[in-house]
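Okay, here's the prediction I keep looking at, along with the sequence it came from:
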Amino acid sequence: MGTNGIHHITGIAGPARRNIAFYTETLGLRLVKKTVNFDDPTTYHFYYGDGSGAPGTILTFFPWEHAAPGRAGVGSTQETAFRVPEAAIGYWTHRLLEKGIAHGTPQKRFGQTVLTFKDPDGTSLALVGVPGIEAEQAWSEGEVPAEHAIRGFFGITLLVPEAGPTGAILTDVLGFKEIAREGSLVRYASDASVGGIVDLHEAGGFLPGHLGGGSIHHIAFRTADDAAEAEMVKRLAENHKIETTEQRDRQYFRSVYFREPGGVLFEIATDIPGFAIDESEASLGTALKLPPFLEPRRREIEPILPALV
C-alpha cells in the first residue's frame, strides 16, 4: 500500500449511540478509538476502521446530539465510498434491505459496480465492488462475515466549481494523478490501494454546501512523517500561494489544515504515531482516551458526554 492517498475522513453526526450502532453493527467496522473533540471536549470523537486503524480505513465522527442537518453543495463532499469484494455487492444489497436502509440500485461507474446508501444522519455513502481483494484482511468480529467485510476506503467524490484548480493540488502536492473522465466526473488516483481515489464532480452554479449532521467536515490526506508534511506545506505555499495552519498534534497523527481552491477543507496527516500509542491493538476503542492536556479534566468531561449504553 502506498504512502499517498486518504488518511481519514471526518463527518458530523447526530446521537452518539445511533452513530456507533450503525457503523459497528450495520457496516461491521471496528470502533478503533473513543476520544473527544480536542477543540470541544463536550462531544465525542469516534474513529471507525479496520482492526488496527490503518491509514485509508478510518472514518471519524463528531456526534452532536442535536446537530441540525447539513446541506450538500459546492465545496463539500458528495459521497464517501468503501471497498468491498466484487462478489459482496449482492450480500450488501440484501443486508441494507434487511436493515431498512434506503439505498440505490447497483450502478456502474468507471466500469465498477457501486451501491449507494445513506447513514441515519443522511451521510452519503457507497460500496464499490473491487475484484481481487478477497484475500485482504478485514475486521470481522462484528455481524459482517469476513468474506463480505469492508476493506477500507475506495475514495471520495467532491463537489467543486471546476476540476482544474482542485486537481492541481491533488497532483502537485498530494500525490495523485488524473486517470479518467466520465461525464462531469474527473477521477484522480494515488499509489495507495486503499483510499486511493478522488473523484471531482464539476458542479459550477450549484449552491454552496452547509455543514451539519450528515455532512463531511474535512478530508485528511496521508504523509509519512513530519519532514514529508513540511515539504507538502512548502509546496502549497510556493506553487499555489496557499497557507496552512500551524501543525497540530492530534495524538494519533500530526496535522495541518487548509482550504483547497474548490472550498473543501483538506488536512494533511502523518501516518505516525498511530492509534496504538495509548492502548494496545487488542483493546482499541474500549476505553475513553483523552490527550495529556485534557486528562486532568477527566472527572469534569466524562459526566457531560452522552451515555453510550
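Nice, thanks for sending it over.

only C-alpha atoms for contact and neighbour calcs from this point on.
Will do.

got a list of what Thr10 touches?
Taking Cα atoms under 8 Å, 6 or more residues apart in numbering, we find Thr10 in contact with 59-62, 216-219.

Let's verify the closest residue to it other than its chain neighbours: helix, strand, or coil?
Among residues not flanking Thr10 along the chain, Thr60 sits closest, at 4.5 Å (Cα to Cα, 6 or more residues apart in numbering). Three-state call for Thr60 (DSSP: H, G, I helix; E, B strand; the rest coil): strand.

still on that earlier bit, which one of the contacts of Thr10 is nearest to Gly73?
Nearest to Gly73 among those is Ile216, at 11.4 Å by Cα to Cα.

Distance-wise, check that closest one relative to Ser283.
Separation of Ile216 from Ser283 (Cα to Cα, to the nearest Å): 28 Å.

show me where the stretch 201-309 of the chain has helices.
Ranges of helices in the stretch 201-309 of the chain, per DSSP state H, counting those that start in this stretch, are 226-240, 298-301.

so which of those helices is the most packed in?
Highest mean neighbour count of the helices of the stretch 201-309 of the chain: helix 226-240, a mean of 16 (counted as mean count of other Cα atoms under 10 Å).

Could you name the helices and strands sitting against it?
For helix 226-240, the packing partners by 3 or more Cα pairs under 8 Å, 6 or more residues apart in numbering; DSSP states H and E come out as helix 163-172, strand 265-270.

Would you pull up how far that helix lies from the middle of the chain?
Averaging C-alpha positions (Cα atoms, centre = their mean, to the nearest Å) puts helix 226-240 22 Å from its chain's average.

same check, this time on stretch 268-278
Its chain's average C-alpha position is 15 Å from that of stretch 268-278, according to Cα atoms, centre = their mean.

Please apply the same query to stretch 137-149.
With Cα atoms, centre = their mean, you get 19 Å for stretch 137-149.

Comparison target below:
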Amino acid sequence: MSAAVSVRPSGSEYVSFAVMPEAIDWWETRLGACNVSCRRASTADGRPSLMFEDPDRTPLALIGSDLIPATIWSPPDIPAALAVRALLGVTVSMRGAELMARILMEVLGFAEIASAGDQISFSAHGGPGGRLWLHRRREEPRPRLGAGMIHHVAFRAKDEADLAAMAEMLQARFGIAPSPVKDRYYFRSIYFRGPDGILIEISTDGPGFLIDETRETLGARLIIPPSLQDRQEELLRILPPLDRSFADQGDSELA
C-alpha cells in the first residue's frame, strides 16, 4: 500500500489505525489519562479521527472505521469492542500531489473515493492497510529526515511478476526508472523517487515472515535476518524494548 515519506510531523502526514467509530471517545479519555496529548479531526471522507504522537513524535491517528479484520488482538485492559482493529493506512503530504495521484491509480491499483479541501482519499481494497490519504502541501519547506519522521511505507506487489509489471509501468508511463530488485530475505523490493523526491518502495508478499518462525509464535521474539546477523548485538542495544519482560529476556530471545 503506501508511499515512503520523509516528513516532520505537522498534522498532515501520519500512520493511521482503525477503531470502531464509537471507540473514539474512549480512546480520547485513555490517552488523556496517560498524559498523551491528542486532538479530534476528520478525514476527507468524513471519518472521525484522533490525532497524537508517539514518544519519538511520529504522528499517529486512530480513525473510526467499520473494518473487521480476521483477528483482533485485545489486551486484558482494553475491551474487545474498543480495541485497535488493524493498520488502516497512511496520509502523505507533498506538493506534487497530482503526479502522485496518477501513480497511485495507474500503477499501484488505488481508486480515488473522496476529496475535501487539500486532502484526497484513495482505496486499494477494504482490508487492513488499504487506505491512503494524499495531502496537497502548499509552500511549506521541503521536509528533512530526523526523529519522528516517517521514512517509508511499502506498497504491496503480489509476487515478483507483479513487481516487474509495476516497474515497467513506472518507466513506460512516467519515465521513472526504479532500482534493481533488492532481496530483503522476507520479501523482494524495488525503490524509486516520487514527487518532492520522496522514497517509495514496492514489496512482494513473499516469501513472508513465516519462513523462520511459526504463525503461533510470530512476533514473540526478535528475529535477525541473515544479512544483519553480524550486527545482532548492536541492534539489540539500540532497539527500545516493547515491555520489561521482553528487555529481561536479553540475548536468549535472538535467533
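Thanks, I have it. This structure is a prediction, so every number in the text was calculated from the model and none was measured.

ok, the residue nearest to Thr10 of structure 1 - how many residues close by?
When neighbours are counted by other Cα atoms under 10 Å, Thr60 of structure 1 registers 24.

Now do stretch 12-26 of structure 2: everything it contacts.
7, 47-50, 58-67, 81-93, 135, 150.

Apply 7 Å and report the result again.
In this structure, residues lying in contact with stretch 12-26 of structure 2 by Cα atoms under 7 Å, 6 or more residues apart in numbering are 48, 50, 59-67, 82-93, 135.

Would you write out the PyMOL command that picks the buried residues out of the residues you listed?
Of the contacts of stretch 12-26 of structure 2, the buried ones can be selected in PyMOL as follows, counting by 16 or more other Cα atoms under 10 Å:
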select buried, resi 48+50+59+60+61+62+63+64+65+67+82+83+84+85+86+87+88+89+90+91+92+93+135
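
Can you flag which of the contacts of stretch 12-26 of structure 2 belong to strands?
Judged by DSSP state E, the contacts of stretch 12-26 of structure 2 include 48, 50, 59-64, 86-93, 135 as members of strands.

coming back round to it: surely the residue nearest to Thr10 of structure 1 and Gly11 touch.
Yes - with contacts counted by Cα atoms under 7 Å, Thr60 of structure 1 reaches Gly11, the gap being 6.2 Å.

And Ile216 and Ser283 of structure 1? Which one has more around it.
Ile216 (27 against 11).

what sits against the equivalent of that one over in structure 2?
Counting by TM-score structural alignment, Ile216 of structure 1 lines up with Ile150 in structure 2. Residues near Ile150 of structure 2 by Cα under 7 Å, 6+ apart: 5-7.

among those residues, which recur in structure 1?
Mapping the contacts of Ile150 of structure 2 onto structure 1 (both residues aligned by TM-score structural alignment, their matches' Cα atoms under 7 Å) leaves 5-6 still in contact.

now, among the contacts of Ile150 of structure 2, which is nearest to Pro143 of structure 2?
For these, the minimum distance to Pro143 of structure 2 (Cα to Cα) is 4.8 Å, reached by Val7.

The contacts of Thr10 of structure 1: which two are farthest apart?
Distance extremes for the contacts of Thr10 of structure 1: the farthest pair is Phe62 and Ile219 at 13.7 Å, using Cα to Cα.

How much space separates the residue nearest the centre of structure 2 from Pro79 of structure 2?
With distances taken as Cα atoms, centre = their mean, Val153 lies nearest the centre of structure 2, 5.0 Å away. Counting by Cα to Cα, the separation of Val153 of structure 2 from Pro79 of structure 2 is 29 Å.

Same check on Gly126 of structure 2?
24 Å.

between those two, which one's more packed in?
The neighbour count for Gly126 of structure 2 versus Pro79, taken as other Cα under 10 Å, is higher for Gly126 (13 against 10).

which non-adjacent residue is nearest the more buried one?
Leu67 (7.3 Å).

Can you get me the start-to-end distance on stretch 257-271 of structure 1?
15 Å.

Kindly report the same for stretch 141-150 of structure 2.
16 Å.

quick one: that stretch to chain centroid distance?
How far stretch 141-150 of structure 2 lies from its chain's middle: 16 Å, per Cα atoms, centre = their mean.

How about stretch 219-236 of structure 1?
Its chain's C-alpha centre and that of stretch 219-236 of structure 1 lie 18 Å apart, by Cα atoms, centre = their mean.

got it, and stretch 86-98 of structure 1?
The gap between the average C-alpha position of stretch 86-98 of structure 1 and the chain average comes to 22 Å, counting by Cα atoms, centre = their mean.

In structure 2, what stretch matches that stretch?
Against structure 2, stretch 86-98 of structure 1 falls on residues 21-33 (TM-score structural alignment).

Which residues belonging to the matching stretch are considered buried?
Applying 16+ other Cα under 10 Å to stretch 21-33 of structure 2 flags 21, 23-24, 27-28 as buried.

out of those residues, who's nearest Arg173 of structure 2?
For the buried residues of stretch 21-33 of structure 2, the nearest to Arg173 of structure 2 is Pro21 (39.4 Å; Cα to Cα).
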